[in-house]
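A.B. asks: give me a model of this one.
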Amino acid sequence: MPSVRRLDYHYMAMQIGFWAMFAAICAYQAALLTSRGFTNAETGLLIAVRCLAGIVCQPALGSFADRHPHTPLRLIVSLALGVGLIAGVVFLLCPMGMAGTMAVLILMGGFEITSYPLMDAMAIQFIQKGVPIRYSLGRGVGSLAYAVCCVALGLQVTAWGVETTLITHAVLTALEIVLVITYPVCPVEESAAGPAPAPHSALWLLRQNPAFALMLLAILFGLTGCLPMSNFLVNVVTSRGGTAGDLGIALFLMAGFELPTAFFFQRLYRRLGGGRLLLLSMVFCFFKALALFLSPSLPFVLLSQPLQMLGYGLFTPTSVYYVNDSVPPEDQVKGQTLMMVASNGLGGVLGSLFAGSILDLGGPNAMLLFCMACCTAAALLALLSLKMSSRSAT
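C.D. replies: Okay, here's the model as predicted:
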């Protein structure tokens, strides 16, 4: 077994690399696509297709990883990131219309988004063996990396244009592949009592645990309302008198305020549990949409960003631990992929589709009203899931 210090710091480095890479493609994706002549509705469709590709790819790779426990997860993740890297380079070098852009984003979304839950599982494997990897802190420094990268991207876009973000994405993806492929492999122990239980299907998991299935539905609504506030933050910023350069500052504050959550997350989780924390995160996503809606100018948009700390910042580590506590051990990877499908997958698809169209029809305030409605539905469904869990426990 590798040393705890190496596993811990190496995992933090992977989180830093992934979220910096993710910022390079996601933070300015709306600005990039509109600069290439796409409308807000078309941009929303393209972002949705990118997320939809992750929905299709994640369960397939998750099931493959569950069925082949002797295949190192680092190999699967590295290959997935390699496909995303090649697609990103093609996107940079080859001008293309709607069909070509959609094809490239399908590859980038399908494999880059899929790599994250599998990368999480690389740490969870060691955590389940008693290795005290500080997952929530790793996710927090990842958010900080996203924030810093957004500021750097804002300066880069101002100086050299939005197209150069694709160069940054390619470089950071290559570095992340190096970090992933060098992460230690968790040893697979053969049980003396016989072979481990076979993994179940995703449908079996949802049928056997209706409270878990209902919480996934709540998260679907919640992320449908939450993700447009980052994907289309450029529209909110410019509508309040800001510029594309100011977007970098807003994104820095948004991601930076996810870091403090890492320091008190474990205490909150022990006190409240995963279900209550997920409910709390949906409530604060609503408050953030409300604060942005009421913001009369750019400074108020910036002052709204601390709400990210108990909104999406709380959701991310909680969702991983919630799955770990709700799903049988043999289905851990599949459970994490189902969570990612419901949140950044389907939530990203529906949020991008609806938000892009609503922006064209009614502007940023109409989009924020839509976000508030989705987060309200999410909170109600999460509350119902908690009641269902308490009834089944008794």
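A.B. asks: use CA for all of it now, contacts and neighbours both
C.D. replies: Fine.
A.B. asks: buried ones in the strand or helix carrying residue 153?
C.D. replies: Using DSSP states H and E, residue 153 sits in helix 135-160. Across helix 135-160, burial judged by 16 or more other Cα atoms under 10 Å covers 135-157.
A.B. asks: quick one: contacts of whatever helix or strand comes next after that helix?
C.D. replies: Beyond helix 135-160 in the direction of the C-terminus, DSSP H and E gives the next helix or strand as helix 165-181. Contact partners of helix 165-181, identified using Cα atoms under 8 Å, 6 or more residues apart in numbering, comprise 10, 13-14, 17-18, 20-22, 24-25, 28, 74-75, 77-78, 81-82, 85, 88-89, 91-92, 119, 153, 156-157.
A.B. asks: I have a second one here; can you model it like the first so I can compare?
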Amino acid sequence: MNLTYRYSAIQFTHWASSTGAAVFATTYLLDKGIHSGVVGVLLALAGICSCLTQPVLASFADRTEKFVLTQMMIIMSALCGVCFILQLIPGIPVMLMAVFYMVGIWSSDTMVPLLNSISVAYNDAGYFVNYGAARGVGAVASAMSSLIVGWVIVKFGITWMLILLLAVRLGSVIVLVGFPQIEQSRLLVREEQKSLSIYEFFIHYRWYCISLLGIAFLGMFHAMTENYLIVIMNALGGNSSHVGIALFIEGAVAAPAIFFYYKIRKLSSDTNLLKVAAVSFLIKAVGFYFAGNITTVYLLEVLQISSYALLAPAQVYYAKEKVKANDMIKGQAFMTAAYALGCSAGNFAGGQLLNWGVSAMLGAGIVMALAGTVLVFVTVTKKDAENCRKLTKIL
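C.D. replies: This is a model prediction of the structure:
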């Protein structure tokens, strides 16, 4: 049975809501009168919370005897929707509104490794799910969300953004409810095949975990420039509409690369494509620093085709290649958590660095992208030990 269309619908609704909420978080919170430094702290806290909870939820999903991924996604999607609803209550205190917004972002971020793992689980259960094609649909959703939400904010105001994102998130719940039930793929396995604890995972997959630092640094740069793009545009004479156009360009060029990634990876390995993505992020960082007008920013966003468009699917396949099947959800979770941790650090750093100006923030972005590129080149081709049970006993 082909579940690609249904899985694509989940990717579409998830990324449309998640991208709209994330990229316009700074716009939303600044509009409510919250200082940029506080915005950075709130965004960082949301990311840190997702980093802490993703591995925990993944470990639970790996070890449970029943298949619970879709149920977990439904619960997290409903929580996100409730957070949007609560912000629409008249007279709600601004800081409480900000907290609800951050909880919504946290729940969206926490769902990503579960969303990625669903495709693997259903393929293993005998269904057909084309992850690359579905993730390409998600990229299109991100582009459309960026453009439409930016236009909605300018045309109708910030409140209508919440209503739009709420409607899309409810769509996720409806699609998830319709997924067929499957059995957990792990029943009786040998000792060395059992799912590792989080401690054992870090010991066994040492090089894999170090490579996650490189992903974190790339996420740090990417999130900082994405979430504070409104500030960059303002410095160049732009507004929320220009942010929407820039993000639409990102999504438009990224979607085909993500959609056809399964063909691209036949031409080169996932590790090599991760290296290409890292170098593209570095070029983009340098370009942002020297950008003197909005048109240059638009042109730099075209690099999304070789940066995030390769990083997003490549990290999923890279994790699948490096991590054994019974630790698959944890492997995806740690990859996503590393990126989210980088995003949190980037959000916090961006808010603080803006006290010294946009140039200071963009200069720091070059350092972040450079660190990520070096770590990716050094670590992604390294192999970890085969027998993790013996290794953990020795240590």
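A.B. asks: TM-score for this pair?
C.D. replies: Laid over one another, the chains give 0.91 as their TM-score (TM-score structural alignment, normalised by the length of the first structure), with 385 aligned residues with a Cα RMSD of 2.2 Å.
A.B. asks: ok so, going back, the helix holding residue 153 of the first structure aligns to what range in the second structure?
C.D. replies: Alignment of helix 135-160 of the first structure against the second structure: residues 131-156, by TM-score structural alignment.
A.B. asks: how big's the offset between the helix holding residue 153 of the first structure and the second structure?
C.D. replies: On superposition with the second structure, the mean distance recorded for helix 135-160 of the first structure (mean Cα distance after the TM-score superposition for the first structure) is 1.2 Å.
A.B. asks: need the contact list for residue 255 of the second structure.
C.D. replies: 136-140, 305, 309.
A.B. asks: repeat that for 7 Å
C.D. replies: 136-137, 139-140 (Cα atoms under 7 Å, 6 or more residues apart in numbering).
A.B. asks: what residue of the first structure matches up with it?
C.D. replies: So, by TM-score structural alignment, residue 255 of the second structure is matched to residue 259.
A.B. asks: I'd assumed residue 11 was in contact with residue 134 of the second structure.
C.D. replies: Yes - contact between residue 134 of the second structure and residue 11 holds when scored by Cα atoms under 7 Å: they sit 6.3 Å apart.
A.B. asks: compute the inter-axis angle for whichever helix in the first structure runs longest and helix 135-160.
C.D. replies: The single longest helix within the first structure, with elements called by DSSP state H, is helix 259-294. Angle, helix 259-294 of the first structure to helix 135-160, by axes from the mean of the first three to the mean of the last three Cα atoms, to 10 degrees: 50 degrees.
A.B. asks: what residues does whatever helix or strand comes next after helix 259-294 of the first structure touch?
C.D. replies: Proceeding N to C from helix 259-294 of the first structure, the next assigned helix or strand is helix 298-303, under DSSP H and E. Contact with helix 298-303 of the first structure is made by 237, 240-242, 250, 292, 295, as judged by Cα under 7 Å, 6+ apart.
A.B. asks: next: stretch 224-243 of the first structure.
C.D. replies: 27, 30, 244, 247, 285, 296-298, 347-348, 350-352, 355, 364, 370-372, 374-375.
A.B. asks: matching residues in the second structure for it?
C.D. replies: Against the second structure, stretch 224-243 of the first structure falls on residues 220-239 (TM-score structural alignment).
A.B. asks: and the matching stretch, how far out from the chain middle?
C.D. replies: Here the centre of stretch 220-239 of the second structure is set off from its chain's centre by 18 Å, with Cα atoms, centre = their mean, to the nearest Å.
A.B. asks: can you check stretch 295-311 of the second structure too?
C.D. replies: 16 Å.
A.B. asks: and it, end to end?
C.D. replies: End-to-end distance for stretch 295-311 of the second structure: 25 Å, by Cα to Cα, to the nearest Å.
A.B. asks: skipping adjacent residues, who's closest to the alignment partner in the first structure of residue 307 of the second structure in space?
C.D. replies: The equivalent of residue 307 of the second structure in the first structure is residue 311 (alignment by TM-score structural alignment). Distance criterion Cα to Cα, 6 or more residues apart in numbering; nearest residue to residue 311 of the first structure, sequence neighbours excluded, is residue 281 at 4.2 Å.
A.B. asks: is the one you found in contact with residue 310, as I believe?
C.D. replies: Yes - if you go by Cα under 7 Å, residue 281 of the first structure and residue 310 touch, sitting 5.6 Å apart.
A.B. asks: looking at these two, which is more packed in?
C.D. replies: residue 281 (28 against 22; other Cα atoms under 10 Å).
A.B. asks: just to revisit the earlier point, any idea what the residue nearest to residue 311 of the first structure aligns with in the second structure?
C.D. replies: Match for residue 281 of the first structure (TM-score structural alignment): residue 277.
A.B. asks: and stretch 275-292 of the second structure, what's buried?
C.D. replies: 275-289, 291.
A.B. asks: quick revisit: how much space separates the match of residue 255 of the second structure from residue 146 of the first structure?
C.D. replies: 10 Å.
A.B. asks: kindly report the same for residue 27 of the first structure.
C.D. replies: 9 Å.
A.B. asks: again with residue 193 of the first structure
C.D. replies: Relative to residue 146 of the first structure, and taking Cα to Cα, residue 193 of the first structure is found at 45 Å.
A.B. asks: just residue 258 of the first structure next, same as before
C.D. replies: 10 Å.
A.B. asks: contacts for stretch 124-139 of the second structure?
C.D. replies: 1-4, 7-8, 11-12, 15, 119, 123, 182, 185, 251, 254-256, 258-262, 313.
A.B. asks: for those residues, which ChimeraX command selects only the ones that are buried?
C.D. replies: In ChimeraX, this line selects whichever of the contacts of stretch 124-139 of the second structure come out buried by 16+ other Cα under 10 Å:
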select :3,4,7,8,11,12,15,119,123,185,251,254,255,256,258,259,261,262,313
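A.B. asks: so how many other residues sit close to residue 270 of the first structure?
C.D. replies: Residue 270 of the first structure - counted by other Cα under 10 Å - has 9 other residues nearby.
A.B. asks: the equivalent of it over in the second structure and residue 317 of the second structure, how far apart?
C.D. replies: The equivalent of residue 270 of the first structure in the second structure is residue 266 (alignment by TM-score structural alignment). Separation of residue 266 of the second structure from residue 317 of the second structure (Cα to Cα) stands at 12 Å.
A.B. asks: next one: residue 221 of the second structure
C.D. replies: 22 Å.
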